[in-house]
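Colleague: the sequence isn't on hand, but the structure is:
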């Protein structure tokens, strides 16, 4: 069962909110509190990034957060222990964002078994070769994890069609070329790209990379998507040297985004 997809399709608002935070930044305790706060403020799905030393798809804000977490000794086991403590206390399902190398290092079957048992319900691997997606997806399905595949504006339509076919239920549309991060404007040309994908599938579509402002959300929420992913803007707020202030900033920002999504 594609839990993430079904959750997004059941959102009462026109479009769901998928906040992203980096596990262990600024501390693993703050991560646990942030997940609870995001859920309380109406996050529909929560994406947690596993700290990694070579995060090729991430911009400077998330890279810095990942480095900070690693320097504090945050490991996969610590992250999964935190998720296991919190996932039964929230409504939003948790998606884990990780690169392929940590999965291969642990062993694919062991990794997927461990994250499933911790309460993870979705998985994003930005550097997963499409040729290996079927194998990973089969194992994910056995553990009731939804593998979420990505397409970018530079993807050929043949690749887009392949992702649509292989996707278990949710497709992540990267809204800009390059890495994650804060941007001034949303690329309006993305509307055509989203429309092309929507015309080919009724699977859940989420849009991310560079969406960081209320104005961005107001623009893209009316596109034919089921969810908006916001990462760097949340990670940046949590980076506040005062943990309490950072959490309050996250609470307010999440609430303001959900308020916009209820109105569009």
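Modeller: Right, received. Where do you want to start? Computed from a prediction, not measured in an experiment: that's the story for all the values here. Numbers count the residues shown, from 1 in each chain.
Colleague: only C-alpha atoms for contact and neighbour calcs from this point on.
Modeller: Will do.
Colleague: so who does the residue nearest the centre of the chain touch?
Modeller: Taking C-alpha atoms, centre = their mean, the centroid of the chain lies closest to residue 47, which sits 3.9 Å from it. Under the criterion of C-alpha atoms under 8 Å, 6 or more residues apart in numbering, the neighbours of residue 47 are 18-21, 94-97.
Colleague: likewise for residue 74?
Modeller: Contacts of residue 74 by C-alpha under 8 Å, 6+ apart are 23-24, 28, 51.
Colleague: now residue 53, nearest residue through space, not along the chain?
Modeller: Leaving out its chain neighbours, the residue that sits closest to residue 53 by C-alpha to C-alpha, 6 or more residues apart in numbering is residue 67, at 6.7 Å.
Colleague: need the contact partners of the helix or strand that neighbour falls within.
Modeller: Here residue 67 sits within helix 60-71, counting by DSSP states H and E. Helix 60-71 is contacted by residues 22-27, 50-53, 55, 180-181, 232, 235-236, 239 when judged by C-alpha under 8 Å, 6+ apart.
Colleague: mind giving me the PyMOL command for buried ones among those residues?
Modeller: Buried members of the contacts of helix 60-71, defined by 16 or more other C-alpha atoms under 10 Å, are picked up in PyMOL with:
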select buried, resi 22+23+24+25+26+27+50+51+52+55+180+181+232+235+236+239
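Colleague: which of the contacts of helix 60-71 fall within helices?
Modeller: In helices, defined here by DSSP state H, the members of the contacts of helix 60-71 are 232, 235-236.
Colleague: ranges for the helices of the protein?
Modeller: Using DSSP H, helices in the chain cover 3-9, 28-40, 60-71, 76-86, 100-106, 108-118, 133-142, 157-166, 190-198, 214-220, 232-238, 243-263.
Colleague: structure two is appended below for comparative analysis:
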């Protein structure tokens, strides 16, 4: 098992739900990304998702698009993100997933990218625009490297497609709980419980619920339906507001610790 699988196995044994936090790598710079990763580990985050900056992040809403722009402006590249993961690994074993678009992998070369990700200490990839039936050797290369190919399931995904995606996924299933792009919302989407039950009928993988979870209260509610919750835009928004402020890491990690406590409190 890699770190993602180990973490979910430990959560299951402890009867706890997981917290997955997304941030844009290189926002405001890669040293801040490293420091935030270590701080998140200390407050109990279970999996860290690092968004690799890309010029056309079509699955992302305005908050995460701006984070990608700030990451690009700070000079962040895929190679720089991998170097930062390697730096995190010198002090932490927090499971790390790269959230990215396939162009970035294609540019470096599929096998080379996956091998560099493996050696840096990445545990999984979530490639937003690569469905499992168009992977051109991606899944085989990922499994050979011991990395988890993570896939999305949407509220509109039919049962036969859910079963197909689940057969190809590893680590966890990312259930995007609302149609559209990432972003903060005032309330959770309808039908989360019904949809997670449909997904569970086709897989034993953990189900992580994301898109629109913005507050500790929403995180706690969503965690009751899934095995983990994913919070991104609400954290990224705070990073964007603070920028290179000296209190960036303590202020953002305090908000994240509230999310962790909300999900894990008995």
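Modeller: That came in fine, so what should we check first? Just so it is clear, the structure is predicted and the values come from calculations on it, not from any experiment.
Colleague: TM value for the aligned chains?
Modeller: After superposition, the two chains reach a TM-score (TM-score structural alignment, normalised by the length of the first structure) of 0.95; 263 aligned residues with a C-alpha RMSD of 1.5 Å.
Colleague: residue in the second structure matching the residue nearest to residue 53 of the first structure?
Modeller: Counting by TM-score structural alignment, residue 67 of the first structure corresponds to residue 69 in the second structure.
Colleague: same deal with residue 94 of the first structure?
Modeller: Match for residue 94 of the first structure (TM-score structural alignment): residue 96.
Colleague: for that match, grab the count of nearby residues.
Modeller: 25 (other C-alpha atoms under 10 Å).
Colleague: same thing with residue 199 of the first structure?
Modeller: Neighbour number of residue 199 of the first structure under other C-alpha under 10 Å is 9.
Colleague: ok, now the one 10 residues further on?
Modeller: The criterion is other C-alpha under 10 Å. On that basis, residue 209 of the first structure has 26 neighbouring residues.
Colleague: which residues touch it?
Modeller: Residue 209 of the first structure sits next to 174-176, 179-181, 229-231 when contact means C-alpha under 8 Å, 6+ apart.
Colleague: quick check: closest non-adjacent residue to it.
Modeller: Spatial nearest neighbour of residue 209 of the first structure, chain neighbours left out: residue 180 (4.7 Å); criterion: C-alpha to C-alpha, 6+ apart.
Colleague: that neighbour maps to what in the second structure?
Modeller: In the second structure, residue 180 of the first structure lands on residue 182 (TM-score structural alignment).
Colleague: is it true that that match touches residue 60?
Modeller: Yes - taking C-alpha atoms under 8 Å as the definition, residue 182 of the second structure is a contact partner of residue 60 at 4.9 Å.
Colleague: can you list the contacts of residue 209 of the first structure in CSV and add distance to residue 187 of the first structure?
Modeller: Converted to CSV, the contacts of residue 209 of the first structure look like this (distance: C-alpha to C-alpha, whole Å):
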residue, distance to residue 187 of the first structure
174, 11
175, 7
176, 7
179, 14
180, 14
181, 14
229, 15
230, 15
231, 17
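Colleague: just name the closest of those to residue 201 of the first structure, please.
Modeller: Proximity of those to residue 201 of the first structure (C-alpha to C-alpha) peaks at residue 174, which lies at 16.7 Å.
Colleague: any idea how far that closest one is from residue 153 of the first structure?
Modeller: 7 Å (C-alpha to C-alpha, to the nearest Å).
Colleague: who's more crowded, these two?
Modeller: residue 174 (22 against 17).
Colleague: surely the more buried one meets residue 151?
Modeller: Yes - using C-alpha under 8 Å, residue 174 of the first structure is in contact with residue 151, at 6.1 Å.
Colleague: which residues touch the residue nearest to residue 209 of the first structure?
Modeller: Residue 180 of the first structure makes contacts with 57-59, 62, 209-210, 231-232, as judged by C-alpha under 8 Å, 6+ apart.
Colleague: please redo it, this time with the cut-off set to 6 Å
Modeller: 58-59, 209-210 (C-alpha atoms under 6 Å, 6 or more residues apart in numbering).
Colleague: what remains of those once you look at the second structure?
Modeller: Retained in the second structure by both residues aligned by TM-score structural alignment, their matches' C-alpha atoms under 6 Å are the following of those: 58-59, 209.
Colleague: residue 6 of the first structure: which of these is nearest?
Modeller: For these, the nearest to residue 6 of the first structure is residue 209 (22.3 Å; C-alpha to C-alpha).
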